[in-house]
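Asker: Structure for the following, please:
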Amino acid sequence: MEHLLRYLWDNNATDLHLCAGTEPRVRIDGKLFAIPGSEPLSVDFLDAVLTGLLSEEDADTYLADRQLDFAFSWADTARFRANAYFQLDRPALALRLIPSQIPTPEEIGLPESAASLLTRPHGLVLMTGPTGSGKSTTLAAMIGWINRNRPLHIITIEDPIEYVHPPQYALVNQREVGQDCESFEQALKAALREDPDVVLVGEMRDLETIQLTLTLAETGHLVFATLHTNDASQT
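Answerer: A predicted model of the protein is given here:
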């Protein structure tokens, strides 16, 4: 597994796909390529990789649900968002590289109109778009700016945690669904009693999560959240 992650890193790839019965593939500049000289991966190899990455509890969930979202760190080099799943009754794994450095709003070209939201005292900021459009990276840059520049309490609720925000000028507490809390709903209810100024909701998946997110925004908090949509009308 180490040599596959190294190949991804050395070739500026964004994604790594591991499927039993086929060669490992990486995504470079939006296109998938088989890693040169690689051979089809065995079920035993994928099982060993997942055993090394998953806790016993996560492994049980993966086998029961036949899929699992999680994240992990590769030494001090990088962090990955991962989805383990089954296809043709065989294990598979998709990895997305998360940059180790949190980008600044300037580095991602955040418009001035959006940057002005970072100093708001309260309200709801929705980051919308299809998968891979940069929602997580944009929110990470915005939370990173607040962390560096405002003396506030930030709570993030994610599944899984992607970017890690060490406290700087702000106090940052990050909660991962399934590890630090049972659900988005539970964490949002608790957040109302945890004196937050800023709350990041990784994904609004259901009606109760949406209602609690709106309640936070209406009660004097600055709330950031994402929605998976393809266009403005869907949003």
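Asker: rest of the way, CA atoms for contacts and neighbours
Answerer: Will do.
Asker: Now do the strands in the protein.
Answerer: Along the chain, the segments classed as strands by DSSP state E run 15-19, 25-28, 31-34, 67-74, 78-87, 90-98, 123-129, 153-158, 171-176, 198-201, 222-228.
Asker: Include distance to Thr138 and mean neighbour count when you put those strands into JSON lines, please.
Answerer: Shown next, in JSON lines, are the strands of the chain (distance: least, CA to CA, whole Å; neighbours: other CA atoms under 10 Å):
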{"stretch": "strand 15-19", "distance to Thr138": "18", "mean neighbour count": "23"}
{"stretch": "strand 25-28", "distance to Thr138": "21", "mean neighbour count": "20"}
{"stretch": "strand 31-34", "distance to Thr138": "23", "mean neighbour count": "14"}
{"stretch": "strand 67-74", "distance to Thr138": "18", "mean neighbour count": "17"}
{"stretch": "strand 78-87", "distance to Thr138": "16", "mean neighbour count": "19"}
{"stretch": "strand 90-98", "distance to Thr138": "12", "mean neighbour count": "20"}
{"stretch": "strand 123-129", "distance to Thr138": "8", "mean neighbour count": "18"}
{"stretch": "strand 153-158", "distance to Thr138": "14", "mean neighbour count": "23"}
{"stretch": "strand 171-176", "distance to Thr138": "17", "mean neighbour count": "18"}
{"stretch": "strand 198-201", "distance to Thr138": "12", "mean neighbour count": "24"}
{"stretch": "strand 222-228", "distance to Thr138": "10", "mean neighbour count": "21"}
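Asker: I'd like the structure of this one too, to check against the first:
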Amino acid sequence: MVDISNLLKLMVKKDISDIHFKAESYPALRLHGSMIMANSLPKLSAEDVKTIAYQIMNEQQAKEFERELELDMAYSLDGISRFRVNIFRQKRTIGLSLRVVPMKLHTFEELNLPVESLKKLGAESRGLILFAGITGAGKTTTMNSFLHYLNSAHSFRIVTVEDPIEFYHTDVKSTIVQREVGHDTKSFPMALKHILRQDPDVVVIGEMRDLEAMQAGIMAAETGHLVLSTIHTMDTVQTFDRLVDSHPAHQHVQVRQQLANCLKGIVGQRLVSSKDGKSRFPASEILMNNSLIRAQLLDGKLGEVYKVLEKGAYYGMRTFDQDLLRLYQEGKIDSKAAIDNSTTPQDLALRIQGLSTGTAV
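Answerer: Okay, here's the model as predicted:
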């Protein structure tokens, strides 16, 4: 039987980001983006995995899991770390996945994030700011670093709705209220319905998972609040597509108009393995809403947005490919990692080839 506490401590010490348990298998670990089987440990039986799951659930969580067959939760190992946990059923047995959530809130500099662009967005007092990326891209960590910056730089009243709460914030210059679905409120829709009555300057929606969350976020931004959220998309252009296409077709023009007026920025993120394979660096795509972006949105020419990003360095904008090229030029990542994470791999490969041969592309 695996000692879950010792294994989680080792996970944090070795910089392992995720661990997965299922019956009749070794624990699976994700290290710097790669999956590794912990075959030095015994295979886990169905009963072993069940025991681990019930060790970390409280009574209320166990009842919810037994009712819904799915559970999202947070788990704390005192003084070590917090973990985001998903418990589920598979092949009539229990499985679970845990992700490390650092105890410390990091600064932009510590996370190798685009400092000037984020500080520029941090000067906004109203509107919608989204943090986009696939699972494991670090978008929640980046959003919480941004929230910590707001908390430290401004005197705001901040209200969050999260499922679950991953990072705990304490008041600095701002006062911050964090509400967790299932513990502090019955549901996202219920919390979002009442959130504007709580006198917030800043509203944080943990994730824009569905139409209701999107509509609530846009409405809050339109009524003079600063709204932060994460969204599960590949890049900034796909973020626009997701926000618009999630609405009924007859509302698409209206949604584009709303976004043109209330959107302040989108921060896209991908985590890229370092040259030595011992860490990962964030590659960022930054969109700042301006008259050019607004015009493309209103005209429905979302494909043209990428061209605006490429030429928008003055406004703090950049594409993923531009940032990947920067990381390559600085020697932080190799050419394969850059091309593998590129939006337009062939174009980036030509640009890298041009650098190595001294030929401009």
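Asker: so can I have CSV of the strands of structure 1 showing distance to Gln186 of structure 1?
Answerer: Formatted as CSV, the strands of structure 1 follow (distance: least, CA to CA, whole Å):
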stretch, distance to Gln186 of structure 1
strand 15-19, 32
strand 25-28, 36
strand 31-34, 39
strand 67-74, 19
strand 78-87, 23
strand 90-98, 27
strand 123-129, 19
strand 153-158, 10
strand 171-176, 11
strand 198-201, 12
strand 222-228, 16
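Asker: out of these, nearest to Leu54 of structure 1?
Answerer: Of all the strands of structure 1, it is strand 67-74 that lies closest to Leu54 of structure 1, at 8.5 Å by CA to CA.
Asker: any idea of the angle the closest one forms with strand 90-98?
Answerer: Taking axes from the mean of the first three to the mean of the last three CA atoms, to 10 degrees, strand 67-74 of structure 1 and strand 90-98 form an angle of 50 degrees between their directions.
Asker: So which of the strands of structure 1 is nearest Pro40 of structure 1?
Answerer: Set against Pro40 of structure 1 and scored by CA to CA, the strands of structure 1 come closest in strand 15-19, at 8.2 Å.
Asker: which residue ranges form the strands in the stretch 251-361 of structure 2?
Answerer: Under the criterion DSSP state E, counting those that start in this stretch, the stretch 251-361 of structure 2 contains strands at 263-273, 280-288.
Asker: Reformat those strands as CSV; add distance to Tyr168 of structure 2.
Answerer: Listed next are the strands of the stretch 251-361 of structure 2 as CSV, based on distance: least, CA to CA, whole Å:
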stretch, distance to Tyr168 of structure 2
strand 263-273, 22
strand 280-288, 22
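Asker: right, so of the ones you listed, which gets closest to Val227 of structure 2?
Answerer: Nearest to Val227 of structure 2 among the strands of the stretch 251-361 of structure 2 is strand 263-273 (9.4 Å), distances taken as CA to CA.
Asker: That closest one aligns to what range in structure 1?
Answerer: Aligned by TM-score structural alignment, strand 263-273 of structure 2 corresponds to no residues of structure 1.
Asker: residue in structure 1 matching Arg92 of structure 2?
Answerer: Checking TM-score structural alignment: Arg92 of structure 2 goes with Asp89.
Asker: Look at that match and say how many residues are nearby.
Answerer: 9 (other CA atoms under 10 Å).
Asker: Neighbours of the aligned partner of Lys139 of structure 2 in structure 1, how many?
Answerer: Using TM-score structural alignment, the partner of Lys139 of structure 2 in structure 1 is Lys135. Neighbour count of Lys135 of structure 1, defined by other CA under 10 Å: 19.
Asker: which ones are touching Lys135 of structure 1?
Answerer: By CA atoms under 8 Å, 6 or more residues apart in numbering, Lys135 of structure 1 lies in contact with Met127, Thr128, Gly129, Thr226.
Asker: Using the alignment, find which of these stay in contact in structure 2.
Answerer: Counting by both residues aligned by TM-score structural alignment, their matches' CA atoms under 8 Å, the contacts of Lys135 of structure 1 that remain in contact in structure 2 are Met127, Thr128, Gly129, Thr226.
Asker: Can you name the two of the contacts of Lys135 of structure 1 that sit furthest apart?
Answerer: Going by CA to CA, the pair spanning the contacts of Lys135 of structure 1 furthest: Gly129 and Thr226, at 8.3 Å.
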